[in-house]
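Engineer: show me the folded form of this:
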Amino acid sequence: MGWDDSLYEGADGDTGTKTATKAKARTDAGTGAADSGAGADGTAASGSSGGTVAGRGTLRRALRWAAAVLSLLILGTAGAGYLYYKHLNDNIRSGARTGGSDDPEKAAANAAGDTPLNILLLGSDSRGKPENVKLGGGKNLTSDPPLADVQMLVHISADRKNASVVSIPRDTRVDIPECKDAETGKVYPKTNTIINASLGRGGAGCTLATWQNLTGLYIDHWMTIDFSGVVQMADAIGGVDVCVKNNVWDRPLPGVPGGSGLKLTKGTHQVKGEQALQWLRTRHAFSSDLGRAKAQHMYMNSMIRHLKSQNVFTDTPRLTGLAEAATKSLEVSEEIGTVKKLFDLAMQLKSVPTDRVTMTTMPTVTDPQDPNHLVVQQTDATKMWTMLRDDVAFDGNASKADEEAAAAKKKKAAEKAAEQAAAAVKDPAGDPADTGVLVRNGTGGTQTPVRGRAATVASLLVGKGYTLARADATLTPQEKTTVLFPSAELEGDAQGVAKALGIPLTSVQRSTDVSGVTVTVGADWRTGTSPSEETAAPPSKAGAIPDTADAINGAEKDACMDVYAPYRF
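Structural biologist: Model prediction:
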């Protein structure tokens, strides 16, 4: 079959006739030329030539038609795609990244120029929407400020080869810094109370500031989801396997109101939608908030395995469904408030193997002020924060080659940073005898401070010519030794002090919190005359997280929840 000319040559019904007439005219002209210049029979050559010209004209018109149709399809698709992209962007709600006034320093880049990524995930108990009341109950709570009952920090390593997750139970008492609500401008004074209250004191930005204050980590982004959002996301993700060791029914009991409504028989089940929300909210049947955190970790690990087992990013309907649910369900910090940025963020996690994902809970002990609350178990928690700050994996599953490469990169990055710090000094060091230095004792914190440590180090400086060095009685606990200076003209002096004491130049920092060159002797230099490798705290080892962290590896498929006896049936 040939092309129907009426589809591409014009809008009227005579198009085909006009085209045929033009082709005949070309044929006749060719034939005439042949009759006058060819042999006596003057036949096939001219007719063949005329047919080729006509065919080429038809082909050109057909190609123009095809190109026009294709262009319209592309433009139409692009237009629809743009509208859908805009629709997804319009779904996204965002807010200020932090409600606090101070940020910790960002982690230094590795040799490849990459830095770790820290994301705070929050689950809100807000009853501000009717669907949340329907799912979570609490009709009398619709006007109450929301609480962040689920809080997890996701740390993705600089090389994107491992991810470490830490939960903090909602009833853990911590210091909440002064926070400002970015929407209302209201300022909330600092306080000491349970961490889930931070969300109602300026929004997710205040919770992020609280975590930064607690951990010393710079947190890049936050994401918040409420009850209805969990249901939407769980439906979009599909069924996720969970396991209980006994029949469970999380329901009100005499003297114990509430309950998520979760009801499952012993064994493994696929949960999604509202049942997934029930699993994530179950507390009493899993004994406590610590049990609930563990159940949430099991769900997340199972969800990651579920998504990785399917080629979600090549399955357009699935991808579309996930994008729709995510943008409707999540509120995010403003710097990631577009579809593209959220997609790029998802790609950061895509390459992490499941056996390099570790879920943990921050070590806690019972609050001496309230037996229903918890407080941080400082020794073990500090060890975990140190590992995260140093970008040390919570799992021990890295290959030897990866470990050696990481160590080499870390060493190279430290050397480069030291070189850059030295090169950046525009003001040379002054005469040590004219340089005032204040020395503080920061050896406390998780350990008892070393008495007289500031005086000892001040004496070391005097012996090296810094006759104006003196000890300050103020105790300022911190993990690492630092040399701070307030302004550019004292940078050279600060670096001179650091070199005299053998302190790495990377520990020399500008700060408005000091009025002169100030050395704070950290917990890494409790003894000796120099913070050398021999006297400093040993580096953290991958996988060496404390037992109190209740870790679950992402590859554990047989993890199963214990059920508190009163909630069995």
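
Engineer: CA only for contacts and neighbour counts going forward, please
Structural biologist: Noted.

Engineer: A107 belongs to a helix, doesn't it?
Structural biologist: No: counting by DSSP: H, G, I helix; E, B strand; the rest coil, A107 is not found in a helix; it is coil.

Engineer: show me where the stretch 301-450 of the chain has strands.
Structural biologist: 330-333, 357-361, 364-367, 370-376, 437-441 (DSSP state E, counting those that start in this stretch).

Engineer: mean neighbour count and distance to T15 added to those strands, as CSV?
Structural biologist: Formatted as CSV, the strands of the stretch 301-450 of the chain follow (neighbours: other CA atoms under 10 Å; distance: least, CA to CA, whole Å):
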stretch, mean neighbour count, distance to T15
strand 330-333, 22, 57
strand 357-361, 25, 68
strand 364-367, 16, 84
strand 370-376, 16, 85
strand 437-441, 25, 94
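
Engineer: relative to S287, which of these is closest?
Structural biologist: Closest to S287 of those is strand 370-376 (CA to CA; 12.8 Å).

Engineer: packing partners for the closest one?
Structural biologist: strand 172-176, strand 364-367 (3 or more CA pairs under 8 Å, 6 or more residues apart in numbering; DSSP states H and E).

Engineer: apply 10 Å and report the result again.
Structural biologist: strand 172-176, strand 191-194, strand 364-367 (3 or more CA pairs under 10 Å, 6 or more residues apart in numbering; DSSP states H and E).

Engineer: and of those strands, who's closest to E335?
Structural biologist: Using CA to CA, these put strand 172-176 closest to E335, at 23.3 Å.

Engineer: which strands or helices does the closest one pack on?
Structural biologist: On a contact count with 3+ CA pairs under 10 Å, 6+ apart, strand 172-176 meets strand 191-194, helix 204-215, strand 364-367, strand 370-376.

Engineer: one more to line up against the first:
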Amino acid sequence: MTRHEERGDAGGPAGRRSRALRIAGLALAGALVLATAAAGWAYRHLNDNITGVDIDNALGDDRPARAVVTPSTTASGTASPLPTGSLNILVLGSDSRSGTANRELGGGDGSGARSDTAMVVHIDAGRTGATVVSIPRDTLVTRPSCPLASGGTTAVAYGAMFNSAYSVGGPVCAVKTVESLTGVRMDHYLEVDFSGFAELVDALGGVDVTTTEDIDDDQSHLRLEAGTHHLDGKQALALARTRHGIGDGSDLGRIGLQQTLVKALLEQMAGTDLLTDPAALYRVADAVTTGLTTDTGLDSLGELVGLGRSLKGLTAGRVETVTMPVVTAPSDPNRVIADEPAASELWASLR
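Structural biologist: A predicted model of the protein is given here:
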């Protein structure tokens, strides 16, 4: 053995091994730093996608009572780390006019938005079953006085279109109008715009939907023969907006398509193993949060993840979709009103 090899000088085998180990260590450290930085950037980016609205503060105490929640326990008797109480969530799909992507998808050329789709999602205690109740946007309601972000309040409106609440007072007025109509406290609020919905479908690789009749709607630009189709984001959005190419052209036919699409999306998400594909998981998370508006109880990635984890026992097969019972409005054959007492009985079952 030479003196260079004994000393581990740079020129000997021991020196080369030592240098290689140092380089490998530096490379690993660099990779960990980059991965941590990337994870931090991704978290901040997803968090920044979400818009929060302080609905609780805006509405104060003049609201239906919250459901009484009994803390759950594990088999050992300790408190469960995840909430298991029932929840009522108002989910709106808005035809926002803001942004190029929304306008290209049919949001129009003006400013503002309307609530194009409205669903009350009731999650049962235990969070293993859910009921999705669609509210026709053509329903005539008494729109209550709502606080405005700019100060002041809106006037009470009788016989107003349900979806006008969002137009005049945004998410706060939409929640207050739903609570006035149903007598049910909305624990959370979620709003997705055109582009966010289309991006979610594309991030999931599309969605399979079966239609029972031909669709030919000049307004949504969707043409499908009866049968099963694999739809991309733009086509799925067109399906959710179709009303003139099916049935009697009313909002009730469109709601049926929306409910079919919701079930298909849930099944698609359940069948996609995102945990084994970090890139796909990020694409879906980015799509979910893009264009998302929530109440301040869900306006962070951590809070949304916590809600998702609490729903891990909820499967697509245990989600029931119904429509609020309605009848034709006496004042206008193109509008509907709540069919009583059936509508009140439905809402009472969700309290």
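
Engineer: TSV for the helices and strands packed on strand 172-176 of the first structure, including distance to Q278 of the first structure?
Structural biologist: Output for these, formatted as TSV (distance: least, CA to CA, whole Å):
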stretch	distance to Q278 of the first structure
strand 191-194	23
helix 204-215	23
strand 364-367	25
strand 370-376	23
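
Engineer: residues in contact with the aligned partner of L222 of the second structure in the first structure?
Structural biologist: Under the alignment (TM-score structural alignment), L222 of the second structure pairs with L262 in the first structure. Contacts for L262 of the first structure (CA atoms under 10 Å, 6 or more residues apart in numbering) come out as 248-251, 274-282, 285.

Engineer: so how far is A112 of the first structure from M303 of the first structure?
Structural biologist: 31 Å (CA to CA, to the nearest Å).

Engineer: neighbour-wise, which of the two wins?
Structural biologist: Neighbours per residue (other CA atoms under 10 Å) separate M303 of the first structure from A112, with M303 holding more: 20 against 12.

Engineer: show me where the second structure has its helices.
Structural biologist: Taking DSSP state H to define them, one finds helices in the second structure at 3-7, 13-49, 55-59, 100-102, 164-182, 194-203, 233-241, 251-270, 278-289, 301-310, 342-348.

Engineer: of those helices, which is nearest V326 of the second structure?
Structural biologist: helix 342-348 (7.5 Å).

Engineer: which bit of the first structure covers the closest one?
Structural biologist: Helix 342-348 of the second structure maps onto residues 380-386 of the first structure, going by TM-score structural alignment.

Engineer: once aligned to the second structure, how far is that stretch on average?
Structural biologist: When the second structure is overlaid, stretch 380-386 of the first structure sits 1.4 Å from its aligned residues on average, using mean CA distance after the TM-score superposition for the first structure.

Engineer: which parts of that stretch are buried?
Structural biologist: Within stretch 380-386 of the first structure, the residues that count as buried by 16 or more other CA atoms under 10 Å are 380-386.

Engineer: next one: stretch 110-117 of the second structure
Structural biologist: Across stretch 110-117 of the second structure, burial judged by 16+ other CA under 10 Å covers 112-117.

Engineer: who touches the spatially most central residue of the first structure in this structure?
Structural biologist: Closest to where the C-alpha atoms of the first structure average out (CA atoms, centre = their mean) is I119, at 3.3 Å. Going by CA under 10 Å, 6+ apart, I119 of the first structure touches 152-156, 165, 208, 218-223, 333, 345.

Engineer: between these, which is nearest L319 of the first structure?
Structural biologist: Nearest to L319 of the first structure among the contacts of I119 of the first structure, with distances taken as CA to CA, is L345, at 15.0 Å.

Engineer: please say which position in the second structure that closest one maps to.
Structural biologist: Taking TM-score structural alignment, L345 of the first structure has L307 as its aligned residue in the second structure.

Engineer: again, but for L153 of the first structure
Structural biologist: Checking TM-score structural alignment: L153 of the first structure goes with V120.

Engineer: how about the contacts made by V231 of the first structure?
Structural biologist: 135, 237, 272-278, 325, 329.

Engineer: which one among those residues gets closest to G81 of the first structure?
Structural biologist: Nearest to G81 of the first structure among the contacts of V231 of the first structure is A325, at 17.3 Å by CA to CA.

Engineer: from M233 of the first structure, how far out is that closest one?
Structural biologist: 6 Å.

Engineer: equivalent analysis for H373 of the first structure, please.
Structural biologist: 31 Å.

Engineer: equivalent analysis for A158 of the first structure, please.
Structural biologist: To M233 of the first structure, A158 of the first structure is 28 Å away according to CA to CA.

Engineer: same deal with D315 of the first structure?
Structural biologist: For D315 of the first structure, the distance to M233 of the first structure - CA to CA - is 17 Å.

Engineer: look at these two and report which has more neighbours.
Structural biologist: Between D315 of the first structure and M233, M233 has the larger neighbour count (other CA under 10 Å), namely 25 against 10.

Engineer: which one in the first structure is aligned with A155 of the second structure?
Structural biologist: Under TM-score structural alignment, A155 of the second structure pairs with P189 in the first structure.

Engineer: how about D332 of the second structure?
Structural biologist: Using TM-score structural alignment, D332 of the second structure lines up with D370 in the first structure.

Engineer: who's in contact with its match?
Structural biologist: R173.

Engineer: could you do G253 of the second structure as well?
Structural biologist: 242-247.

Engineer: same question for H221 of the first structure.
Structural biologist: 96-98, 117-121, 153-154, 204-205, 208, 332-336 are the contacts of H221 of the first structure under CA under 10 Å, 6+ apart.

Engineer: now the alignment partner in the second structure of it: how far from L261 of the second structure?
Structural biologist: Mapped onto the second structure by TM-score structural alignment, H221 of the first structure lines up with H188. As judged by CA to CA, H188 of the second structure and L261 of the second structure stand 22 Å apart.

Engineer: now do Q219 of the second structure
Structural biologist: On the measure of CA to CA, Q219 of the second structure and L261 of the second structure end up 19 Å apart.

Engineer: the two: which has the busier surroundings?
Structural biologist: Neighbour count, other CA under 10 Å: between Q219 of the second structure and L261, L261 has more, with 21 against 13.

Engineer: can you verify my assumption that the more buried one contacts T228?
Structural biologist: No: counting by CA atoms under 10 Å, L261 of the second structure stays clear of T228, with 11.9 Å between them.

Engineer: overlap of the contact sets of those two?
Structural biologist: Both L261 of the second structure and T228 are in contact with 208-211, where contact means CA under 10 Å, 6+ apart.
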